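Participant: any chance you could fold what I've pasted below:
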Amino acid sequence: MTAFLTQQRLGSVLKVTLNDPETRNALTRPDQFQEIVELCEWLRDDHSIKAVVLTGSGASFCAGGNVKDMSERGGIFAGSPYQLRDSYRNGIQRIPTALYNLDVPVVAAINGHAIGAGLDLTCMCDVRIAADNAKFAESFVKLGIVPGDGGAWLLPRVIGMPKASLMALTGDMIDAKTALEWGLVTQVVPLAELEAAAMDVAERIAANPSHALRLTKRLLREGQHMRLDSLLEMSAAYQSLAHHTADHAEAVAAFVEKRPAKFTGE
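Facilitator: Below is the predicted model of the structure:
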């Protein structure tokens, strides 16, 4: 069995591609879930990587769960209700906790359909850029199931509860233009320009010190569920760490001397 994820290192940016085009990069196998979790664990420890671009191979970004497996009650959809619950808890639900909580910024380059768990996967990323042919759907209800991978928590935090409710309760598909209008994506470009556009954002992110990037992303994540006073305390603690990094000193010196900064990750 070939690896689900392919990787390409581009300076301080890592391009990661979901690589199972025959299934439209469906998320349905335990080994796929494990690859994503292990990637996040590795990225957490490698401070030389400052940003990730996540995209799909073929015509789709990610088609979500494999409907064929659902119809046959096979794979992760096999077994009793209790076994199915554990399949979700020990399987696909490991992805949102690993990817959403990853300190390295992730840019989703959405090259085609992002359906069900595929849409939720984009919401685990920090920035979303779509090709003009991309389609999006929170389509679980059309299959008589519910968002099982955290979509009911993720999607409202990206586009707001009213629009998330509309998508989740109708299961209807929206196009890239609507996704842009609703704030689901920040940019829509022709498919041929998607990788360049995503890399441009990733490189602009990666131009900054790795410590500051990781601490900033963590504050943004924690700020979604903390009180302001609690977040201010956390921000003060993080700021005290940031002020004592060599990259902070270099950034200030470069600003004063009007020259490009040279960051070392220290």
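Participant: when you work out contacts or count neighbours from here on, use the C-alpha atoms and nothing else.
Facilitator: Fine.
Participant: and the helices in the stretch 101-250 of the chain?
Facilitator: Ranges of helices in the stretch 101-250 of the chain, per DSSP state H, counting those that start in this stretch, are 117-123, 151-159, 161-170, 176-181, 194-206, 210-222, 228-243, 246-257.
Participant: chain center to the helix or strand hosting residue 35: distance?
Facilitator: Secondary structure from DSSP states H and E places residue 35 in helix 30-45. A distance of 13 Å separates the centroid of the chain from that of helix 30-45, by C-alpha atoms, centre = their mean, to the nearest Å.
Participant: and that helix, what does it pack against?
Facilitator: strand 5-10, helix 94-100 (3 or more C-alpha pairs under 8 Å, 6 or more residues apart in numbering; DSSP states H and E).
Participant: before we compare anything, build this one as well:
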Amino acid sequence: MTSPARAGSSDSSAPVVRFEVRDRIATITLDRPGQGNAMTLQLCTELVDAVDRAEADDEVAVVVLTGSGRNFCVGADLAEGFHAEGREPHPRHRAFQERFGHIAGVPRDAGGVVTLRLAAMLKPLVVALNGAAVGGGASMVLPADIRVAGESTRLGFLFPRRGMVAESASSWFLPRLVGMARATEWVLTGRLLPAPELLASGLVARVVPDGEVVATALDVAREIAANTSTVAVALSRQQLWSMLGAASPWEAHAIESRGVYALPAQADVQEGVAAFLEKREPSFPMRVPRDYPAYGPRWPEPPPATPGSQ
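Facilitator: Take a look at the predicted model:
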């Protein structure tokens, strides 16, 4: 089934994000190919709506994010402009602020709204990177769990080349993913990064021919959906990300001990053990969010009174 993320989610124009569920995989497609899938407030809002929809669906096990046309996302649509300090906000900026709120006394960065919503998702996220992914389009892929790139993919954190500070929470994610030395070189030069360099850095898991990017990402998603417990995957995703900022491995030990104690009484562990002993493929019955345990982390924890963070 293919549909817009949410009819009338941001304004009256045609939807710019497509949403499809098939075989327990939700595919979210940025759909402004003529503009390189450049980010507008409408696109950001519809993308958040699509993530909300995927997370709320118990039958969705994995999410694949990609872009239509030649490019994944060329960053902010400069034709829309920014709501800058000292200016009266356009009605579309005002509507975005009313939904997603302020932080530190200013409107939330739209790219950061997207990145943090992707990060908070319980379902695993696989990104299929085609063509250019720059600016906010590069930052958007950082919360993904697995990234597949095409041979011609170019990724760039171009912010200083446009006089802009690193945004979309990239200054938090990027050093943790590729190390501080590499992150500073990438951001301070703002250069375009070819696919082999992205692979060598570990930022992307695979580089494949351009025409095979989406198919490869879907193959990865099917492997997760067919062979793993959605509850175990959701818990593991949240644990791995949330422990990046933990002060001690004891914090991980505390959460893991809860899971090791509680999960063997649940249907998925019983099915996993039975399938192994009977030499067959498992059919895990538990679902997310329905069966996600109360002790499971929900990361990243937003500041108090920050709307639209999860």
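Participant: tm score of chain vs chain?
Facilitator: With the length set by TM-score structural alignment, normalised by the length of structure 1, the two chains reach a TM-score of 0.91; 260 aligned residues with a C-alpha RMSD of 2.0 Å.
Participant: follow-up on the earlier one: residue 39 of structure 1 is nearest to which of the helices of the stretch 101-250 of structure 1?
Facilitator: Shortest distance between residue 39 of structure 1 and those, using C-alpha to C-alpha, is found for helix 117-123: 14.6 Å.
Participant: next, the mean deviation of the closest one compared to structure 2.
Facilitator: After superposition onto structure 2, helix 117-123 of structure 1 sits on average 0.7 Å from its aligned residues (mean C-alpha distance after the TM-score superposition for structure 1).
Participant: give me the stretch of structure 2 that that helix matches.
Facilitator: The aligned range for helix 117-123 of structure 1 in structure 2 is 136-142, by TM-score structural alignment.
Participant: quick revisit: check the fit of the next helix or strand after the helix holding residue 35 of structure 1 onto structure 2 and give the mean distance.
Facilitator: Sequence order places strand 51-56 as the next helix or strand after helix 30-45 of structure 1, per DSSP H and E. Following the fit onto structure 2, the mean deviation recorded for strand 51-56 of structure 1 is 0.7 Å by mean C-alpha distance after the TM-score superposition for structure 1.
Participant: pull up the aligned stretch in structure 2 for strand 51-56 of structure 1.
Facilitator: So strand 51-56 of structure 1 sits over residues 62-67 in structure 2, by TM-score structural alignment.
Participant: okay, buried residues for the matching stretch please.
Facilitator: Applying a neighbour-count criterion of 16 or more other C-alpha atoms under 10 Å, one finds 62, 63, 64, 65, 66, 67 buried in stretch 62-67 of structure 2.
Participant: redo these as CSV? Include distance to residue 178 of structure 2.
Facilitator: Formatted as CSV, the buried residues of stretch 62-67 of structure 2 follow (distance: C-alpha to C-alpha, whole Å):
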residue, distance to residue 178 of structure 2
62, 24
63, 23
64, 22
65, 21
66, 22
67, 24
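Participant: thinking again about what came up before, among the helices and strands packed on helix 30-45 of structure 1, which is the most enclosed?
Facilitator: Among those, the stretch with the highest mean neighbour count (mean count of other C-alpha atoms under 10 Å) is helix 94-100, at a mean of 19.
Participant: what range does that one cover in structure 2?
Facilitator: Using TM-score structural alignment, helix 94-100 of structure 1 corresponds to residues 113-119 of structure 2.
Participant: the matching stretch vs structure 1, average offset?
Facilitator: Stretch 113-119 of structure 2 sits 1.3 Å off on average (mean C-alpha distance after the TM-score superposition for structure 1).
Participant: distance from that stretch to the middle of the chain?
Facilitator: 6 Å.
Participant: equivalent analysis for stretch 234-241 of structure 2, please.
Facilitator: With C-alpha atoms, centre = their mean, you get 14 Å for stretch 234-241 of structure 2.
Participant: by how much does that stretch deviate from structure 1 on average?
Facilitator: Here stretch 234-241 of structure 2, set against structure 1 after superposition, deviates by a mean of 0.6 Å using mean C-alpha distance after the TM-score superposition for structure 1.
Participant: can you tell me what part of structure 1 that stretch aligns to?
Facilitator: Here stretch 234-241 of structure 2 aligns to structure 1 at residues 214-221, judged by TM-score structural alignment.
Participant: for residue 272 of structure 2, see how far away the residue nearest the centre of structure 2 is.
Facilitator: The C-alpha lying nearest the average C-alpha coordinate of structure 2 belongs to residue 118 (C-alpha atoms, centre = their mean; 3.5 Å). Residue 118 of structure 2 sits 28 Å away from residue 272 of structure 2, taking C-alpha to C-alpha, to the nearest Å as the criterion.
Participant: likewise for residue 160 of structure 2?
Facilitator: Counting by C-alpha to C-alpha, the gap from residue 160 of structure 2 to residue 272 of structure 2 is 50 Å.
Participant: which one of those two has more residues nearby?
Facilitator: Legend: neighbour count by other C-alpha atoms under 10 Å for residue 160 of structure 2 and residue 272, higher for residue 272 (20 against 15).
Participant: quick check: the aligned residue for that one in structure 1?
Facilitator: Counting by TM-score structural alignment, residue 272 of structure 2 corresponds to residue 251 in structure 1.
Participant: its match reaches residue 259, doesn't it?
Facilitator: No - the criterion here is C-alpha atoms under 8 Å, and residue 251 of structure 1 misses it with residue 259 at 9.6 Å.
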